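Participant: Coordinates for the following, if possible.
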Amino acid sequence: MTVIAALLMGAGVLLIAAPWLWPRRSDASTSRRALKPLAELLARAGLVHASPLALLGVVALVGVVGAAITVLLVPVAALAPVAGLVSAALPIVALRARAAARRRALRQVWPDVVDHLVSGFRAGLGLPEAIGSLAESAPDSVRPAFREFRREYARTARFGDALDDLKAALSDPVADRIIETLRMAREVGGTELPGVLRALAQYLRTDAAVRAEVEARQSWVRNAARLGVAAPWVVLLLLGTRPEAAAAYNSAGGAALVLIGLGVTLVAYRLMVALGRLPEEGRWFR
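Facilitator: Sure, this is the predicted structure:
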């Protein structure tokens, strides 16, 4: 009996400590929170169905390959981690560039989308039918998302869920505002929706024109930042191919110089980018 009581007591203590010993749900939620920025980046880049874990794998692979190639070409040990870090950042930089280009392209598209919506309302279409008609009349870059909305709404007849899927597929702050305006019109009703949409289209056209002009004038800041980052490291790679320079950089002082240079370069680049960046709308209706 003593053994059985001891076993039961041990089992009870183990069950009490189980939430702290094996916090499966908390770990899963923590991992989801950690991967959420990558998932949002993929969505902004138009890769909604891509996995953040796959992106991490690509980042690690590119970093290892970049470091290996640098070690083979330039016999400077301190450059290997630098090259690995820079190479690993390339997929993220490419995704951010793709997301920025996609947002700029969509910024030109939304006024036309709103105009097509107003035309649908004038033609007597209901709200779901007017949105579904954008699968044929909207610009090519957003038609797939509206086709999916029309397919989802025809399958489930759940307007709110179909709008949520459409918002996730578009992943754009302007699209969020348009979709939430349509959702409110569906839930509240009223006759002011065409006028509100026309005013929104006019505002979007004005905002896109102002942003295009400012971005054209500030492009030199971004180009100067990229040139200022790349030029010293190109020179360092060329110097590293010489045996005497490689021997100097392989010393403790040379390695410290390379690492300090990397830190200064990153700080300077971030400052230059911050100076040339325009404020972007946040996605407040996710």
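Participant: from here on, contacts and neighbour counts on C-alpha atoms
Facilitator: OK.
Participant: Go ahead and flag the most central residue of this structure.
Facilitator: residue 41 (1.5 Å; CA atoms, centre = their mean).
Participant: does that residue belong to a helix or a strand, and which?
Facilitator: Element membership for residue 41 (DSSP states H and E) is helix 24-44.
Participant: Of all the residues in that helix, which ones are buried?
Facilitator: 38-44 (16 or more other CA atoms under 10 Å).
Participant: Before we compare anything, build this one as well:
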Amino acid sequence: MRDFSTDHHWLSINTATLRRQSGQEVALDLIMDQCAARGVRAISPWRDQVAAVGIDKVARQLKALDIELSGYCRGGFYPAADAAGLRAALDDNRRAIDEAKTLNAPCLVLVVGALPGALQGKPAYKDITRARGEVRDGIAVSLEYARSVGMPLAIEPLHPMQAAERACINTLEQALDLCDELDPLPTGEYGQGQLAGAPASLGVALDVYHCWWDPKLQQQIVRAGQGSASRLLAYHVCDWLAPTRDLLNDRGMMGDGVVELRKLRGWVEDAGYAGYSEVEIFSTLDWWQRSGEDTLATCIERHRSVV
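Facilitator: Below you'll find the predicted structure:
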């Protein structure tokens, strides 16, 4: 396993972690400057933050600061109430792929969606099997375009608590089943072959907040790393607080919760992952109330000491 104790070379900051500082919304251009000042060499920005600054300005600033991306957030949300909604989702995902390409992201992260309207408390339907079918069909269409421009797609399975509102793909096994169906690798089926080499066209973003509890996690990480190409496209870290005060916006700083972070990173690195550990923390009651300097300094220290 790589030694992170002496530097933060492999630390990336998901910009949601710093989108609110001292209780106030902060623009992406300032966040990039803050990261560069602390020697953070990678970020994963969100589309709304990019749009607020302007994608061309963001691209120029990334180049000037010598910052690269560990991923781009986000595509997905495929299910819809009707054909027009399904088409709109496909169009939006095509735009997200183009944005990711413009910013030279290594992958576009997909939060796939679930029951349409559930986030607003008015689900258009309750058939989660239908939603999963619409996710499958939507990814299949997006993947065809993504391949044509060379942009890998990374399915992010979300904790089952978010199965109704945000993602009906909830385990790494489900995500990898979709990958194998839609993007079969030419060699190296599950349980065979060598550790993967180049990234697959369709893979996974493994977020420890969503997957740490899964009794099949180690087995499925091994599966993701076997074959002719790696399915492990992104690795997100934070911690699960006990008790958790809010199931969406109370993620813990690494080391403050119950996740065995070193063990999990050992599993993903044994499976061939050698990319960034991307800190993604939504924290209304804690870290979003602190200064950006405090949050960044703590991310760096915990990356070295517990990740």
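Participant: May I have the TM-score of the superposed chains?
Facilitator: Put the two chains on top of each other and the TM-score (TM-score structural alignment, normalised by the length of the first structure) is 0.22; 105 aligned residues with a CA RMSD of 5.9 Å.
Participant: need the next SSE after the helix holding residue 41 of the first structure, C-terminal direction.
Facilitator: helix 52-73.
Participant: How far does that next one sit from its chain's centre?
Facilitator: How far helix 52-73 of the first structure lies from its chain's middle: 20 Å, per CA atoms, centre = their mean, to the nearest Å.
Participant: residues contacting the nearest residue to residue 85 of the first structure once chain neighbours are set aside?
Facilitator: Leaving aside its sequence neighbours, residue 85 of the first structure sits nearest to residue 63 (CA to CA, 6 or more residues apart in numbering; 6.1 Å). By CA atoms under 8 Å, 6 or more residues apart in numbering, the contact set of residue 63 of the first structure is 83-89.
Participant: Buried only: go through these for me.
Facilitator: Buried among those (16+ other CA under 10 Å): 83-88.
Participant: The residue nearest to the centre of the first structure contacts residue 96, correct?
Facilitator: Yes - using CA atoms under 8 Å, residue 41 of the first structure is in contact with residue 96, at 7.1 Å.
Participant: Tell me, how many residues neighbour residue 18 of the first structure?
Facilitator: 12 (other CA atoms under 10 Å).
Participant: Check which helices and strands the helix or strand containing residue 220 of the first structure sits against.
Facilitator: Assigned by DSSP H and E, residue 220 of the first structure belongs to helix 193-240. Helix 193-240 of the first structure sits against helix 79-122, helix 243-249, helix 252-275, with contacts defined as 3 or more CA pairs under 8 Å, 6 or more residues apart in numbering; DSSP states H and E.
Participant: show me what contacts residue 91 of the first structure?
Facilitator: So residue 91 of the first structure contacts 58-59 (CA under 8 Å, 6+ apart).
Participant: picking that back up, give me the angle between the helix holding residue 41 of the first structure and helix 52-73.
Facilitator: 70 degrees (axes from the mean of the first three to the mean of the last three CA atoms, to 10 degrees).
Participant: name the helices or strands packed onto helix 24-44 of the first structure?
Facilitator: Counting by 3+ CA pairs under 8 Å, 6+ apart, helix 24-44 of the first structure packs on helix 52-73, helix 79-122, helix 159-170.
Participant: looking at these, which is closest to residue 208 of the first structure?
Facilitator: helix 79-122 (6.2 Å; CA to CA).
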